[in-house]
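>>> Below are the sequence and a predicted model for it; my questions follow.
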Amino acid sequence: MSRLALLFDLDGTLLHSDPLHHAAFVSVFAERGRDLDIEEYNTRILGRPNADVMADYFPGEEARHVEIADLKEARFRDILGASADPTPGIHALLDWAEREGAGTAVVTNAPRLNVEAMLAAAGLAERLTLLVIGEECPRPKPDPLPYRMAMEQLGATPATSVAFEDSPSGLRAARAAGTHVFGLTSSLTPERLRDAGAHETIADFNAPEIRAYLDTLKARQG
């Protein structure tokens, strides 16, 4: 029998970190004479791999793409600091997963240094230990491969997995992997999340829709 699995994006899903990323990008862009408002960030950058963002915004600086991206991420970690509040309800949901023997994983396009810093700041590092990092996979999100890799490592299938995402890139990846997807309204409207592939939209992990769907999955397993 396949295992139940809860698969979590990180930025904007486990932590409301997108305003911090926007601020870090604004700092880097300003040094290059560019502006970046929050709507453009949400439309063109949110959830995308750094390599794609660098190619779009700095086409004449290919040799410096890694350096620019690393600078942005270092500034993000400085803004993040040593502690941060996770999205409400996550600890109760992880308690449920432990009681039920469900697998859990973080599936993210964030660099590993960011992932480790965010999970530690939110007090989740010891609770979420399986990390599938997009830039360490053959293909990052929006490709479904990171989600498929997480399911394989957990002994789960698309029919027994649930994904939580906040960005169009991540939603497309999870839907293409065949999972049921909850879209978190941390940065985008419910309409935009549904347009990108969310089956249901929620404000946080206290949403009753989550437990209702998980109860349905358990009933299917008998």
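The structure has been received and is ready for your questions. These figures come from a predicted structure and were not determined experimentally.
>>> For the rest of this, base every contact and every neighbour count on C-alpha atoms.
Noted.
>>> what's around R32, how many residues?
By other CA atoms under 10 Å, 10 other residues sit near R32.
>>> Then it would be within a strand, right?
No: according to DSSP: H, G, I helix; E, B strand; the rest coil, R32 belongs to no strand; its state is coil.
>>> Distance check, it against F25.
Per CA to CA, to the nearest Å, R32 is found 11 Å from F25.
>>> Pull out the buried positions in the helix ranked longest in the chain.
Counting residues, the longest helix found in the chain (DSSP state H) is helix 65-80. Residues of helix 65-80 classed as buried: 65, 68-69, 72-73, 75-77, 80 (neighbour count, 16 or more other CA atoms under 10 Å).
>>> Which elements pack onto that helix?
Under the contact criterion of 3 or more CA pairs under 8 Å, 6 or more residues apart in numbering; DSSP states H and E, helix 65-80 touches helix 18-30, helix 50-57, helix 112-121.
>>> try this one next to it:
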Amino acid sequence: MITNKKWFFFDLDGTLADSIPAMKKAYFNFLHDFDINGTLEEFEELNGPSISEIVNILKRKYGLVYKQKHLVDLYRREVKSCYINFARPANGAQEILTDLKNKKYNLLLVTSAYRELAFNFIVKQKWNSYFQDYVFGDEVKKAKPDAQIYSIALKRANTTPEAVVAVEDSPNGIKSAKSAGLYVIGLTGTHPVNKLLDCGADMVISHLKDVLTCLETKNAL
């Protein structure tokens, strides 16, 4: 067992949760209500920021005239509906959480999703017993790729960056964790290997089960 790593900080959407299709549908539905055609490229750029930040970006870009709060409520409604209907646990999520817990690692969830949505999903999967703590998107003023969310996570864990491995699937998430000084494992699926490495991932894997392979590989961490 690697002795200098005590914590794993996990992202949710696209990492532990197969929820990117749900988030994508919510994005396109939201813009469609304003007769705007979204793009896959724009959606991928918005993978990481909080809903409030996403709405602010879209409001400014497309000149949406409604108040920010109203637009956030509309976007959250779309996300909640799509999440309930389409989000599922990622392949291998249950197994990796169980294995890491059995190996006495501490786990913390670091997600841009807002508290109600993310925590309800965690409870539904009965994963709440795995995590020591959580940091949600509605707790931060600056979402990923800013380091703030991971800085808060370090304080909640009462630990140092050297003791933590972050697992992220998006460029924004990787940049956020690296900016906070963490070792980052990038998970492919939503983005190709080269893009994750270019954003600073220390190692890239294709399946959550490979996290354990990283732990068992000499000098991997």
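Received the coordinates, thanks. Please read all numbers here as calculations on a predicted model, not as lab measurements.
>>> circling back to that earlier point, tell me which two of the buried residues of helix 65-80 of structure 1 sit farthest apart.
H65 and L80 (22.5 Å; CA to CA).
>>> does F43 of structure 2 belong to a helix or a strand, and which?
Assigned by DSSP states H and E, F43 of structure 2 belongs to helix 40-45.
>>> what does F8 of structure 1 align to in structure 2?
Alignment note (TM-score structural alignment): F8 of structure 1 maps to F10 of structure 2.
>>> Quick one: map C137 of structure 1 onto structure 2.
That one, C137 of structure 1, aligns with V140 by TM-score structural alignment.
>>> Next up, the contacts around that match.
Shown in contact with V140 of structure 2 (CA atoms under 8 Å, 6 or more residues apart in numbering): 148-149.
>>> Ok, M1 of structure 1 next?
M1 of structure 1 neighbours (CA under 8 Å, 6+ apart): Q221.
>>> ranges for the strands of structure 1?
Remark: strands assigned in structure 1 by DSSP state E are 5-8, 103-108, 131-133, 161-165, 180-184, 200-202.
>>> residues in structure 2 matched by the last one, start to end?
So the one you mean is strand 200-202 of structure 1. By TM-score structural alignment, strand 200-202 of structure 1 lines up with residues 203-205 in structure 2.
>>> Then the fifth one?
Across structure 2, the stretch matching strand 180-184 of structure 1 (TM-score structural alignment) is residues 183-187.
>>> average gap between the matching stretch and structure 1?
Compared with structure 1 after fitting, stretch 183-187 of structure 2 has a mean deviation of 1.2 Å; criterion: mean CA distance after the TM-score superposition for structure 1.
>>> got a list of contacts for that stretch?
So stretch 183-187 of structure 2 is contacted by 15, 161-162, 164-170, 174, 177-178, 196-197, 200-208, 211, 221 (CA under 8 Å, 6+ apart).
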